[in-house]
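Engineer: Need the 3D shape of this:
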Amino acid sequence: MALRAVATMAMAARAASPRGITRHFSTSSPNSFMPPPIAAMGNGEGTPGREQAPPSTNLFVSGLNKRTSTDKLREAFSHFGRVIDARVVTDRVSGYSKGFGFVRYATIEEAEKGRVGMDGKFLDGWVIFAEYARPRPERTPPQNMTNSNTYNS
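Structural biologist: Got it, this is the predicted structure:
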């Protein structure tokens, strides 16, 4: 009985302390949470944390809704200039969108307007990001491999 009374008093003392259980799990005061700043959301500076590609007529568009079609992408970006080509990249097997695509403008000036105008905007209910597409890295052709199969020799 006395042991129960001592345990209850100890629990009451712990509950009355201002820091309570937070001292076990927190390294700072409980009201000091500050969310990270949103660096590039709709200001034409591209996806946060990525280095910018040099200006070109080709834009990389990410964050697309899985139901966004190529025609819808072309229509959205055509408000900022003459779109030469637009395409949503799809999976080869399933045919579903991979969530990104490319838009090619006639001039670099139009591409800049499209990039600034559509970066951080909503398309089909999703926020999309537009930035200059990076040039494709040069692919070296595979070395001629000798056929170790003696079947067709």
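Engineer: switch to C-alpha atoms for all contacts and neighbour counts from now on
Structural biologist: OK.
Engineer: Can you give the contact residues for stretch 111-127?
Structural biologist: When contacts are defined by Cα atoms under 8 Å, 6 or more residues apart in numbering, stretch 111-127 is touched by residues 41-46, 55-59, 63-65, 67-68, 76-77, 79-81, 104-105, 128-132.
Engineer: Would you mark the buried spots in it?
Structural biologist: Ala111, Glu112, Gly114, Arg115, Val116, Gly117, Met118, Asp119, Gly120, Lys121, Leu123, Val127 (16 or more other Cα atoms under 10 Å).
Engineer: repeat for stretch 123-141
Structural biologist: Neighbour-count burial for stretch 123-141 flags Leu123, Val127, Ile128, Phe129, Ala130, Glu131, Tyr132, Ala133 (criterion: 16+ other Cα under 10 Å).
Engineer: quick one more, to check against the first:
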Amino acid sequence: MALRTMIARRFLSTSAFSSQFGAAASNLTAAGSTASDKPAPVPSDTLFVSGLNKRTTSETLHEAFVKFGQVVHAKVVTDRNTGFSKGFGFVKYASIEDAAKGIEGMDAKFLEGWVIFAEYARPRPPQGQTAPQNPYAQRS
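Structural biologist: Just a heads-up that it's a prediction; the model follows:
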């Protein structure tokens, strides 16, 4: 459900949708923003890129993001058996400023016919601990 809400908000905030429906779109996106939304992302030099085509390679990902800054490393996570992309990857930039430009330039843009999403990567949990099911849930 949260994923659907996030995708709907991104769709509603796109310029093509906003220009077609004007104020109605901005009212819908403003109404969807509440205090319970996820906190602001912590800036990082590494980006998490989702929505990748199964045929996307690390080289293609690198070429797409190098336009916005110095890419140190780009990696598409692949399935061991098929070798195809699992639909996500990581791009590491030389600086946080370049990473911000990468998000601005590639978030909700097309890559190999698919709309991709770029955001700051969250740090891995310490080894031996499992990640919480909902990382934005408040613990008491």
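Engineer: And the strands in the second structure?
Structural biologist: Assigned by DSSP state E, the second structure shows strands spanning 46-50, 71-78, 85-93, 109-111, 114-120.
Engineer: Need those in JSON lines (columns: distance to Ala24 of the second structure).
Structural biologist: JSON lines is the format used below for those (distance: least, Cα to Cα, whole Å):
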{"stretch": "strand 46-50", "distance to Ala24 of the second structure": "28"}
{"stretch": "strand 71-78", "distance to Ala24 of the second structure": "38"}
{"stretch": "strand 85-93", "distance to Ala24 of the second structure": "33"}
{"stretch": "strand 109-111", "distance to Ala24 of the second structure": "23"}
{"stretch": "strand 114-120", "distance to Ala24 of the second structure": "24"}
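Engineer: Which of these sits closest to Ser18 of the second structure?
Structural biologist: Ser18 of the second structure sits nearest to strand 109-111 of all the strands of the second structure, at 16.1 Å, using Cα to Cα.
Engineer: Report the aligned residue range of the first structure for that closest one.
Structural biologist: Under the alignment (TM-score structural alignment), strand 109-111 of the second structure falls on residues 121-123 in the first structure.
Engineer: And Ile96 of the second structure, how close does it get to Gly102 of the second structure?
Structural biologist: In this structure, Ile96 of the second structure lies at 10 Å from Gly102 of the second structure, with Cα to Cα, to the nearest Å as the measure.
Engineer: Identify, from the buried residues of stretch 111-127 of the first structure, the entry nearest to Arg4 of the first structure.
Structural biologist: Relative to Arg4 of the first structure, and with distances defined as Cα to Cα, the nearest of these is Val127, at 57.9 Å.
Engineer: roughly how far apart are that closest one and Asn43 of the first structure?
Structural biologist: Distance from Val127 of the first structure to Asn43 of the first structure, by Cα to Cα: 13 Å.
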